[in-house]
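Novice: Any chance you could fold what I've pasted below:
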Amino acid sequence: MGRQFLHLLVIFWILTGTVEPHSVYIPEGNFGWEAANQCYVVLETEMPPKAISPNIQNLDRAKMAMYAKESAEVRLKSLDCLLGKLNNPQEEKNLGALLKPSLLSGFQIEESFFRSEWRILLAENREYPLTPSEMSLAKQWLTSYQEIKQEIMALTIEYVSEKNPFSKRERYLNLFTGYYGSLLRERDKFLLSLSIETYTSYTEALKQRKEKSE
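Specialist: Prediction:
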């Protein structure tokens, strides 16, 4: 079951591009992994591997906000389900402390999926690989990505550590939405800063990877 789930996760990662699985993932064998498996939620709106916006001067903030809100809702829905399955009023458990190592373990695997896309981006065997100046842009994007992803994970751990997280759900929904929105904006700004040739060769490589996985 664990390998099958991981295979589905890889396919989902390829379909959604840089914004990796929004539903919480816990690797097999870690505390809460069976519950997380049952609570896995898939985005209804498929995110394109290409940029969401038409150009860097005209970022489609409305569409980004829609994607970000759905991403945040999926994240919280999976977390609420996970906490509901693990919470037992008869037992005294510090779920936040118990789940933190499991969530961080899942986070490390999610990051390996990002590195897979990163390798496609840096590949030199494409017709139009990154130029030195575009490589500099890529490193800036990587820094932004890592910082935002760390914030998302920290907020995730904070949510499961709350004594009554459901009472603060709206606050966390807004915060998660903001972080996912930032992730989408930074990615669009990076992709749309590439030359047309590099951008096309990269997104075409992502598309071919997706088709092979299907």
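
Novice: can we go C-alpha only for contacts and neighbour counts from here?
Specialist: Will do.

Novice: helices or strands up against the longest helix seen in the chain?
Specialist: Identified as the longest helix of the chain according to DSSP state H is helix 132-161. On a contact count with 3 or more Cα pairs under 8 Å, 6 or more residues apart in numbering; DSSP states H and E, helix 132-161 meets helix 95-122, helix 169-191.

Novice: 10 Å - rerun?
Specialist: Using 3 or more Cα pairs under 10 Å, 6 or more residues apart in numbering; DSSP states H and E, the elements in contact with helix 132-161 are helix 61-86, helix 95-122, helix 169-191.

Novice: And it, how far out from the chain middle?
Specialist: Put simply, helix 132-161 sits 10 Å off its chain's centre (Cα atoms, centre = their mean, to the nearest Å).

Novice: got the angle for that helix vs helix 95-122?
Specialist: With axes from the mean of the first three to the mean of the last three Cα atoms, to 10 degrees applied, the angle from helix 132-161 to helix 95-122 works out at 160 degrees.

Novice: in helix 132-161, what counts as buried?
Specialist: For helix 132-161, the neighbour count (16 or more other Cα atoms under 10 Å) marks 134, 137-138, 141-142, 145, 148-149, 152-153, 155-157, 159-161 as buried.

Novice: which ones are touching Gly181?
Specialist: With contacts defined as Cα atoms under 10 Å, 6 or more residues apart in numbering, Gly181 is in contact with 61, 63-69, 71-72, 148, 175, 187.

Novice: quick one more, to check against the first:
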Amino acid sequence: MGNFVRPFPILFFIFAGSISAHSLWIPEGNLGWEVAKDCYVPLKKEIPPGAISPNVINLDRIKMGEYAKESAEHRVASLECFRDQVSKTLPADDPETKDLGEYFQSSLLAGNEKEESFFSYEWRILLSDSRPYPLTPGEVTLAKQWFESHLEIKKEITNLSIEYLSEKNPKNKHERYIDLFTGYYGSLLRERDKFLLSLSLESLKSYTDALKHRKEKAE
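Specialist: Sure, this is the predicted structure:
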């Protein structure tokens, strides 16, 4: 297979959404990356670069829930597709491929690591002193808390994805995984909104403008 020129759209989406990959994503060159690419499902509606909610007291849980549910459905759909496709090509009698979660674990972990490198890049834009309105010391503390919670939630999403692939009959637990992934994606959005809405209007605008500029350059 030749190298594909354009990377997954989700890598550009990270700059604008901070929710990271909803569909399963495996970096090129890792085991299963071509199948994951074929099973990629894009979001119907892109999450806005700014906060979803009007203010930190009135978080828009309905809208965040809609985004989270769609992200969860795409994650499960891509995992189902990936599992079905690789099962057709892997030898059924090979003990190493009995547990697909364990077999592809390193690939999923590589995907999570790559996603977080993009998120870290976004975070460095946030902490940059070169913006017109850099963060105050208090806002820097909040940014670090948001960064840590984001990494922890993304780790849980990756672990749950590995668990799904290890299931013998995951479709029998479809709703369970939808609910769990929805919870994790909802947490990502809530933590992001709470942080963005804690920034001053000037700092928030400076940050979102910088993200938009980076996204436009990437495209």
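
Novice: on that earlier part again, filter the contacts of Gly181 of structure 1 down to the buried ones and express that as a ChimeraX selection.
Specialist: To isolate the buried ones among the contacts of Gly181 of structure 1 in ChimeraX, judged by 16+ other Cα under 10 Å, type:
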select :64,65,67,68,69,71,72,148,175,187
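
Novice: Let me have the contacts of Gly181 of structure 1 in CSV, extended by distance to Val24 of structure 1.
Specialist: Output for the contacts of Gly181 of structure 1, formatted as CSV (distance: Cα to Cα, whole Å):
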residue, distance to Val24 of structure 1
Arg61, 25
Lys63, 23
Met64, 21
Ala65, 21
Met66, 20
Tyr67, 17
Ala68, 16
Lys69, 16
Ser71, 11
Ala72, 11
Ile148, 16
Leu175, 16
Arg187, 22
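
Novice: Closest one of the contacts of Gly181 of structure 1 to Pro89 of structure 1?
Specialist: The closest of the contacts of Gly181 of structure 1 to Pro89 of structure 1 turns out to be Ala72 (Cα to Cα; 27.3 Å).

Novice: What residues does the closest one make contact with?
Specialist: Neighbour list for Ala72 of structure 1: 22-23, 152, 172-181 [criterion: Cα under 10 Å, 6+ apart].

Novice: which position in structure 1 aligns with Gly50 of structure 2?
Specialist: Alignment note: Gly50 of structure 2 maps to Lys50 in structure 1; criterion TM-score structural alignment.

Novice: Return the distance of its match relative to Phe31 of structure 1.
Specialist: With distances taken as Cα to Cα, to the nearest Å, Lys50 of structure 1 is found 36 Å from Phe31 of structure 1.

Novice: try Glu214 of structure 1
Specialist: Glu214 of structure 1 sits 31 Å away from Phe31 of structure 1, going by Cα to Cα.

Novice: Equivalent analysis for Lys69 of structure 1, please.
Specialist: Look at Lys69 of structure 1 and Phe31 of structure 1: by Cα to Cα, they are 28 Å apart.

Novice: before we move on, what about Ile196 of structure 1?
Specialist: 46 Å.

Novice: More neighbours: which of those two?
Specialist: Shown here are Ile196 of structure 1 and Phe31; by other Cα atoms under 10 Å, Phe31 has more neighbours (18 against 12).

Novice: Show me what the more buried one aligns to in structure 2.
Specialist: Per TM-score structural alignment, Phe31 of structure 1 is aligned with Leu31.

Novice: can you pull the contacts of the equivalent of Thr200 of structure 1 over in structure 2?
Specialist: The equivalent of Thr200 of structure 1 in structure 2 is Lys205 (alignment by TM-score structural alignment). Contacts of Lys205 of structure 2 were listed using Cα under 10 Å, 6+ apart, and they are 50, 132-133, 196, 199, 211.

Novice: What's Leu189 of structure 2 aligned with over in structure 1?
Specialist: Match for Leu189 of structure 2 (TM-score structural alignment): Leu184.

Novice: Relative to Gln150 of structure 1, how far out is its match?
Specialist: Separation of Leu184 of structure 1 from Gln150 of structure 1 (Cα to Cα) stands at 15 Å.
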